[in-house]
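Novice: The amino acid sequence is not available; the structure is as follows:
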């Protein structure tokens, strides 16, 4: 029978997961609605895009210092501050909407500050997961987190559209409630989420930040994985943007185009269910290599048949293995990172990935306008192939075994997570 301590940890992860699933749906819904409201108020596509860009800027700009905070202070309090600020910020938009005082500067300020909150939350959350989840259960826990993202992707846009159709401010009121749910669920966590105790005088924050970056840069596995994940995000997201923009140019309706995102979300959920089974049976390194190449065969049909069902099928098939790859290699990275460095290592890797993401629509737009949709997809396919070579030719990635053998790969200073 599971021990009381194990039951408490299961309770804590469940509380964290439920709160973040609800909050993730709300946040993605709001990001869908932000450009709609901004365009309705201004008629400017540039300003509409700026609202989402400000959110991404807030996330990327906060991640590195947030990693330092996660390794210095109680992660539960950090997450409570981030969730509480979401309640206040989105609540302020709802109140302004009710009073008829909603303005674009207010929207932009909330977009930026909620991005800051998301960046603050992320390293603290992953450090908390490491604390409350036994090492052998990390792949399953991160697979559940992958499922959370795809459920949010599937639900958020339709929900946002329905609420927006009722009244403009309603999505913000609902999102404030989702952050309140997250706040309450975080309050139910019983495990002490304080960072590891530090022997001797504590280094300055800047030195802490340098230590995290130095750890990533000095180890081939972390260095390769960080470079690959950033470039892979750029390539795959640009490919997705080109496919969607090409469908829009082809005159297809919003319902048909929505089929693509629904297919991606549905496939991601199925992939997240299969992920623990795949991770347990396949060497994590070779599973990662397979993920790197999985989108390549799908480029050809997308290039030659500009149809929603073709794009939906291709993106959906490409997403099936994605949760297993993300959860597998992510779990390994957490398992072999010294606990006292986890927040900084995670934030460094996420910073690179998030910094690349705003470039994806820019790259997609430039290619689409200069060489046309078909050539743009083939060019991005070639770029994706080059990016896939990074983990394929890396011995440090290929050598990662199945989870049962991860213990021998722990970095100096890492300790086993108690069951």
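Specialist: Nice, thanks for sending it over. Model, not experiment: these values are computed from the prediction.
Novice: CA only for contacts and neighbour counts going forward, please
Specialist: Fine.
Novice: give me the element residue 195 is part of.
Specialist: According to DSSP states H and E, residue 195 maps onto no helix or strand at all.
Novice: again, but for residue 264
Specialist: Using DSSP H and E, residue 264 falls in helix 254-281.
Novice: One more: residue 37?
Specialist: Under the assignment here (DSSP H and E), residue 37 is part of helix 4-42.
Novice: and the angle from the following helix or strand past the helix holding residue 264 to helix 254-281?
Specialist: Remark: after helix 254-281, the chain's next helix or strand is helix 284-293, criterion DSSP H and E. Counting by axes from the mean of the first three to the mean of the last three Cα atoms, to 10 degrees, helix 284-293 lies at 160 degrees to helix 254-281.
Novice: so what does the helix holding residue 264 touch, helix or strand wise?
Specialist: Counting contacts by 3 or more Cα pairs under 8 Å, 6 or more residues apart in numbering; DSSP states H and E, helix 254-281 packs against helix 138-166, helix 220-249, helix 308-320, helix 322-336.
Novice: what sits up against the third one?
Specialist: Okay, so that is helix 308-320. 240, 243, 247, 252, 256-257, 259-261, 263-268, 270-272, 294-295, 298-299, 301-302 (Cα atoms under 8 Å, 6 or more residues apart in numbering).
Novice: and here's the other structure:
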């Protein structure tokens, strides 16, 4: 069924924007949103390639996996904490300005770092400082960019926009590693030079966005600690978002990309698989998320939201039980890939509900809280997978994954989750 809705963020006099069955085509013609999306894609590609290039550089300089891991952990922590700050900034000052400062800041940082590498002045403390500073600016920018979406697309297209953002997320994850590895083989400084170029291009595209990225801030509240925590409070109190974020927390404990890959890699090695087989297994698992992101828009438009969350939630414990009985290594990757395939659709719906049900004045803080909570459970889950594997073996890893994800999936059986309206039908909190 096709409906008509005027784009509230467009200029006066614009013809009504046709949504519904034609929503995806209208979104593709939205030049402001597509400019923002492409900007964030380039920035994300630079970030993902950097996350591979930093450990490669550390290993090349000192050969220490522990030091490379410590820098990686520091990056995750910095991005997680700074996301809360970014969310607060998104609700109080110009979002375009914040994004430009983050992009240009990373550009200057990477140009300086590339010069020092070429001059032979690289050191572990320097690498750590650059990696953490870049991750901090990434953490600030992410909720700001996501909050801006609400102002650039009409309400009926918010879920479609969130689905397209999933393509960006999984696409940069898939492309970042091979790009970084190929460039690093040519020259150690090359991945960081190219990363700097992506931030420059990202900043230029931000200037091409014509419409404001935030609503009127004339009545914005003052800066207080309570105000910063307001995003967490709203998530806890919101009847629709509360069970969703509870499920996300439980799912991320055992089915993050890193944790799942660790589980299947360790299991494959324990079964005597070759490096080629292990690589193919991990590739199959990662491909599931990328394929799922490409069809997320169709799922969001045509499937019932409750059904999407039910399938996403209960495929995790079912998949973990199948992993227990998997007869060969490659099947491990296929099963994890199937679980990951439905995640982008659930993510898109969740962000669609956040955009539709939270007013623009609190978008940033809620999104900052979402990023913080989603990332908070990941290192705990990754560490847990390693500890359980070392002390009890792969069978208990997969059984634990089934139990934890099954407990989290119970959130989808609540009355609210079983009768979800479409995101555009939810009232603003």
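Specialist: Looks like it arrived, so ask away. Since we're looking at a predicted model, the values are computed, not measured.
Novice: and among the helices and strands packed on helix 254-281 of structure 1, the most buried is which?
Specialist: Stretch with highest mean neighbour count among those: helix 322-336 (a mean of 24; mean count of other Cα atoms under 10 Å).
Novice: thinking again about what came up before, check the offset of the helix holding residue 264 of structure 1 from the chain's centre.
Specialist: 15 Å (Cα atoms, centre = their mean, to the nearest Å).
Novice: and what of stretch 241-256 of structure 1?
Specialist: 24 Å.
Novice: contacts for that stretch?
Specialist: Contacts of stretch 241-256 of structure 1 (Cα under 8 Å, 6+ apart): 257, 302, 306-308, 311, 360-361, 364-365, 368, 373, 376-377.
Novice: Produce a PyMOL select command limited to the buried residues of the contacts of helix 308-320 of structure 1.
Specialist: A single PyMOL command is used to select the members of the contacts of helix 308-320 of structure 1 judged buried by 16 or more other Cα atoms under 10 Å:
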select buried, resi 240+243+247+257+259+260+261+263+264+265+266+267+268+270+271+272+294+295+298+299+302
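Novice: nearest to residue 96 of structure 1, of the contacts of stretch 241-256 of structure 1?
Specialist: Nearest to residue 96 of structure 1 out of the contacts of stretch 241-256 of structure 1 is residue 361 (Cα to Cα; 30.9 Å).
Novice: Show me what the closest one aligns to in structure 2.
Specialist: Aligned counterpart of residue 361 of structure 1 in structure 2: residue 382 (TM-score structural alignment).
Novice: what do you get for residue 103 of structure 1?
Specialist: That one, residue 103 of structure 1, aligns with residue 123 by TM-score structural alignment.
Novice: Whichever residue in structure 2 pairs up with residue 81 of structure 1 and residue 134 of structure 2: what is the separation?
Specialist: Using TM-score structural alignment, the equivalent of residue 81 of structure 1 in structure 2 is residue 101. Per Cα to Cα, to the nearest Å, residue 101 of structure 2 is found 12 Å from residue 134 of structure 2.
Novice: The two: who's more crowded?
Specialist: residue 134 (23 against 15; other Cα atoms under 10 Å).
Novice: Just give me the match in structure 1 for that one.
Specialist: In structure 1, the residue paired with residue 134 of structure 2 is residue 114, using TM-score structural alignment.
Novice: distance of the residue positioned nearest the centre of structure 2 from residue 291 of structure 2?
Specialist: Nearest to the geometric centre of structure 2 sits residue 169, at 5.6 Å (Cα atoms, centre = their mean). Applying Cα to Cα, one obtains 12 Å for the distance of residue 169 of structure 2 from residue 291 of structure 2.
Novice: a markdown table for the helices and strands packed on helix 254-281 of structure 1, including distance to residue 402 of structure 1?
Specialist: Formatted as a markdown table, these follow (distance: least, Cα to Cα, whole Å):
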| stretch | distance to residue 402 of structure 1 |
| --- | --- |
| helix 138-166 | 11 |
| helix 220-249 | 16 |
| helix 308-320 | 20 |
| helix 322-336 | 9 |
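Novice: Can you say which of those is nearest to residue 201 of structure 1?
Specialist: So among these, helix 322-336 is nearest, using Cα to Cα, at 25.2 Å.
Novice: The helix or strand following that closest one vs structure 2, average distance?
Specialist: Later in the chain than helix 322-336 of structure 1, the nearest helix or strand by DSSP H and E is helix 342-356. Its aligned residues in structure 2 lie a mean 1.0 Å from helix 342-356 of structure 1 after superposition (mean Cα distance after the TM-score superposition for structure 1).
Novice: any idea what residue 165 of structure 1 aligns with in structure 2?
Specialist: By TM-score structural alignment, residue 165 of structure 1 lines up with residue 185.
Novice: Next one: its match from residue 355 of structure 2, what distance?
Specialist: If you go by Cα to Cα, the gap between residue 185 of structure 2 and residue 355 of structure 2 works out to 42 Å.
Novice: again, but for residue 207 of structure 2
Specialist: Residue 207 of structure 2 sits 23 Å away from residue 355 of structure 2, taking Cα to Cα as the criterion.
Novice: Thank you kindly, that will do.
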